[in-house]
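Undergrad: Got a predicted model here, sequence first, then my questions.
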Amino acid sequence: MTFHAIGLMSGTSLDGLDICFAKFQKENAIWKFDILQAETLPYSILWEEKLKDSIHITSEDLLALNSEYGYYLGEKVSQFIAKHSLQEIDLIASHGHTVFHQPKLRFTLQIGDGRAIKILNNIPVVYDFRSQDVLMGGNGAPLVPIGDDLLFSEFDACLNIGGFSNISTRAEGKRIAFDICPVNIVQNKYAEDLQKKFDEDGNFARNGKVNEMILKSLNALPFYKENHPKSLGIEWVNQNIIPLLENETPENILATFTEHAADQIAKIFNYYQFKNVLFTGGGTYNSYLIERIKNKSSTETIIPEPKLIDYKEALIFAFMGVLRMNNEINVLCSATGSTANHSSGLIV
């Protein structure tokens, strides 16, 4: 059984649209993958502002943006297909861009209407992967554990460091996963105060000074004492993190918050006594953050080739689309907290 799929991923850190074209093969109940083409398309300043402001606009403007962003995704996919002369494509799977995520109120919203992608490309599209899980009482996140379970089972755990860091592992005979803490969503905000889009190699943090009082307050936030499953959204960051960081220089905030992220990630590594962990996501390139995590834990850090660091999430959404088209389970309730495993995503 062989499938060719395109996965689209736009993370909360707004570093661009990830597009991944991959081949998936199932032999003797074992899935294998091969990333054939992949690229990140940086957002224009206009699109970055539109997506950043989407949490604050009127409902009418948000509905308009949902359609507009759907056509944007459709155009980018069309250009990607033409650029790489792709012929054999079974489906496009789109995560969309998260605007709201409040599972306790039973809603989550990822904009980018999949019907617009279908109209422009005439290829089956799977989208809106999170809503069904939230309606079933789950967090709607994290979703990538199904891919970790079926594609990356040789590692004790998989860590993604993006806007938020999340972990996925097998414990007590089942796959569990949860958000650990915010990372790039906070770091990028304060790097921008220093005229940079992100803290390259963690150099600002490396040269800043940790504010021990702020660090203590960050590490004491109630979320970190909650049991999994659990997930984070930008609303939580704005309410709980940003107010603690006032009255400090950007360099010192970056030093303090990097230390906080390393504390929280290492705490999880040590609790589960992982032998090795696969690191992916943009935060993997933050060499200072990686140093600080290594300093706090003896877990072996597995850093793969850049293609996997950059495109693992887009790869797994493509895989989730394949599973959905075959009506196979693509969301694990042990990871999200919903009432049952299920096959999620709207198909057009």
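TA: Structure's in. What do you need?

Undergrad: C-alpha only now, for contacts and for neighbours.
TA: Fine.

Undergrad: All the helices of the stretch 101-250 of the chain, residue numbers only.
TA: Under the criterion DSSP state H, counting those that start in this stretch, helices of the stretch 101-250 of the chain are mapped to 114-121, 131-135, 145-151, 184-192, 203-207, 212-219, 234-236, 250-272.

Undergrad: hmm, who's touching the first one?
TA: Read it as helix 114-121. 67, 70-71, 73-75, 77-78, 94, 124-127, 348 (C-alpha atoms under 8 Å, 6 or more residues apart in numbering).

Undergrad: Second structure follows, compare the two:
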Amino acid sequence: MIKTKYDVIGVMSGTSLDGIDLAYISFIKNDNWNFKIIHAKTISYPEHWVKKLKHLTGFSQSELSKIDKDYTNYLAQIINQFIQKHQITSIDAVCSHGHTALHQPQNGITKQIGNLPQLATLVKQTVVCDFRVQDVEFGGQGAPLVPIGDKLLFNKYDWCLNLGGFANISAEINNNRIAFDICPVNIVLNKYVENLGLNYDDKGNIAKSGKLNIQLLNKLNSLSFYSQIPPKSLGLEWVEQKIFPLINSCNINTEDILHTFIKHIAFQITNIINQTEKTSVLTTGGGVFNVFLIDEIQKLTDNQIVIPSNKIIEFKEALIFGFLGVLKLRGETNCLKSVTGALKDHSSGKIFSFNTSK
């Protein structure tokens, strides 16, 4: 049934592995869509899940199938705890991204674990999930999916930039929404700061203390992905094949790696946003808290870098996956061919009802 108000839980797990983001949101449709984030929480992964999720590309199909079931059970526990803690009673759907295990759209492959039908049974709610697969079947990249939310919920900004495991961006160009992945961010920074026994570089202070390695910077900026025309997207496989070997071959200390990679990120981002002048750039994701990175971006652009409230910074992707679920429930477009390169706009995702799931 088409309604004007939806109460949903958006669930997101990103490649930076900082945890599972959950947001309880009300969406209201009048002339335009409006939303309110009522409750939101990030649940950090226990160490054994971090280790598994880091190495998903190395498991066999049978191993990955077992991990998928275990992760779905774990996700259900987290969602149920969130519902109980906040005593949430009105839920139209739980809208979950899952966690990306494989992403090779050029080979027609994308897989997110945690999207099994049993999730609906375990949380006793309607579940909308598995948003990427259909787009890849239609010849698209299966990513990024957030731009429909940028278009309908955050359209007062010229650019919407997210700094998570990867940097991705979207904008309205010639009445078409365009969006793509720019470069890796936390998926690389967090890996190398582990050498120092840390999970992340607080405010980018360690990176700031390092020195620029111009040879590494030039090699990074010369990677062929950066000269490709969108639509295009990145995955862990690409980072493992292209980025890590290149960095490791330079044999430099961790501080200099972090410093140089921040310079690389800032260069690639401003190379995009400087194509338009005097524009506003809504900037979200965990990378916003890396003060050194934000400073380096601002040094290279005259455009306005807009930092929103912490709720939007941290939970924008969970919010938008909740919105993707709402659009799916309404049978409306939630995936744009102008963004992913698919054959057509479409309403992507699977709907599982807890009373019919097996």
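TA: Received, thanks. Please read these numbers as outputs of a predicted model, since none were measured by experiment.

Undergrad: Which one of the helices of the stretch 101-250 of structure 1 lies nearest to Ser298 of structure 1?
TA: Among those, the nearest to Ser298 of structure 1 by C-alpha to C-alpha is helix 250-272 (7.9 Å).

Undergrad: which residues in structure 2 does the closest one align to?
TA: Mapped onto structure 2 using TM-score structural alignment, helix 250-272 of structure 1 covers residues 254-276.

Undergrad: any idea how far that stretch is from the chain center?
TA: Offset of stretch 254-276 of structure 2 from its chain centre (C-alpha atoms, centre = their mean, to the nearest Å): 19 Å.

Undergrad: Check what contacts that stretch and list those residues.
TA: Under C-alpha under 8 Å, 6+ apart, the answer for stretch 254-276 of structure 2 is 159, 167, 182-185, 189, 192-193, 195-196, 206-214, 216-217, 220-221, 226, 247, 281, 292-293, 296-297, 300-303.

Undergrad: make it 6 Å
TA: With C-alpha atoms under 6 Å, 6 or more residues apart in numbering as the test, stretch 254-276 of structure 2 has contacts from Ile206, Ala207, Lys208, Gly210, Lys211, Leu212, Asn213, Leu293, Glu296, Ile297.

Undergrad: Return the subset of the contacts of helix 114-121 of structure 1 lying in strands.
TA: Ser94, Val125, Val126, Tyr127 (DSSP state E).

Undergrad: any idea what the last one aligns with in structure 2?
TA: For Tyr127 of structure 1, the aligned residue in structure 2 is Cys129 (criterion: TM-score structural alignment).

Undergrad: What is the neighbour count of the nearest residue to that match once chain neighbours are set aside?
TA: Distance criterion C-alpha to C-alpha, 6 or more residues apart in numbering; nearest residue to Cys129 of structure 2, sequence neighbours excluded, is Ser96 at 5.0 Å. Residues contacting Ser96 of structure 2 under the criterion other C-alpha atoms under 10 Å number 28.

Undergrad: Quick check, Ser96 of structure 2 in contact with Val127.
TA: No: using C-alpha atoms under 6 Å, Ser96 of structure 2 makes no contact with Val127, being 7.4 Å away.

Undergrad: Ile214 of structure 1 corresponds to which position in structure 2?
TA: In structure 2, Ile214 of structure 1 lands on Leu216 (TM-score structural alignment).

Undergrad: Please apply the same query to Gly283 of structure 1.
TA: So Gly283 of structure 1 corresponds to Gly287, using TM-score structural alignment.

Undergrad: And the match of Ile214 of structure 1, how close does it get to Ser222 of structure 2?
TA: Going from Leu216 of structure 2 to Ser222 of structure 2 by C-alpha to C-alpha, to the nearest Å gives 10 Å.

Undergrad: higher neighbour count, the two?
TA: Each of Leu216 of structure 2 and Ser222 has its neighbours counted (other C-alpha under 10 Å); Leu216 has more, 21 against 11.

Undergrad: what residues does stretch 171-186 of structure 1 touch?
TA: Contacts of stretch 171-186 of structure 1 (C-alpha under 6 Å, 6+ apart): 13, 162-170, 228-231, 334-335.

Undergrad: and which of those residues is nearest to Pro145 of structure 1?
TA: Ser168 (5.7 Å).
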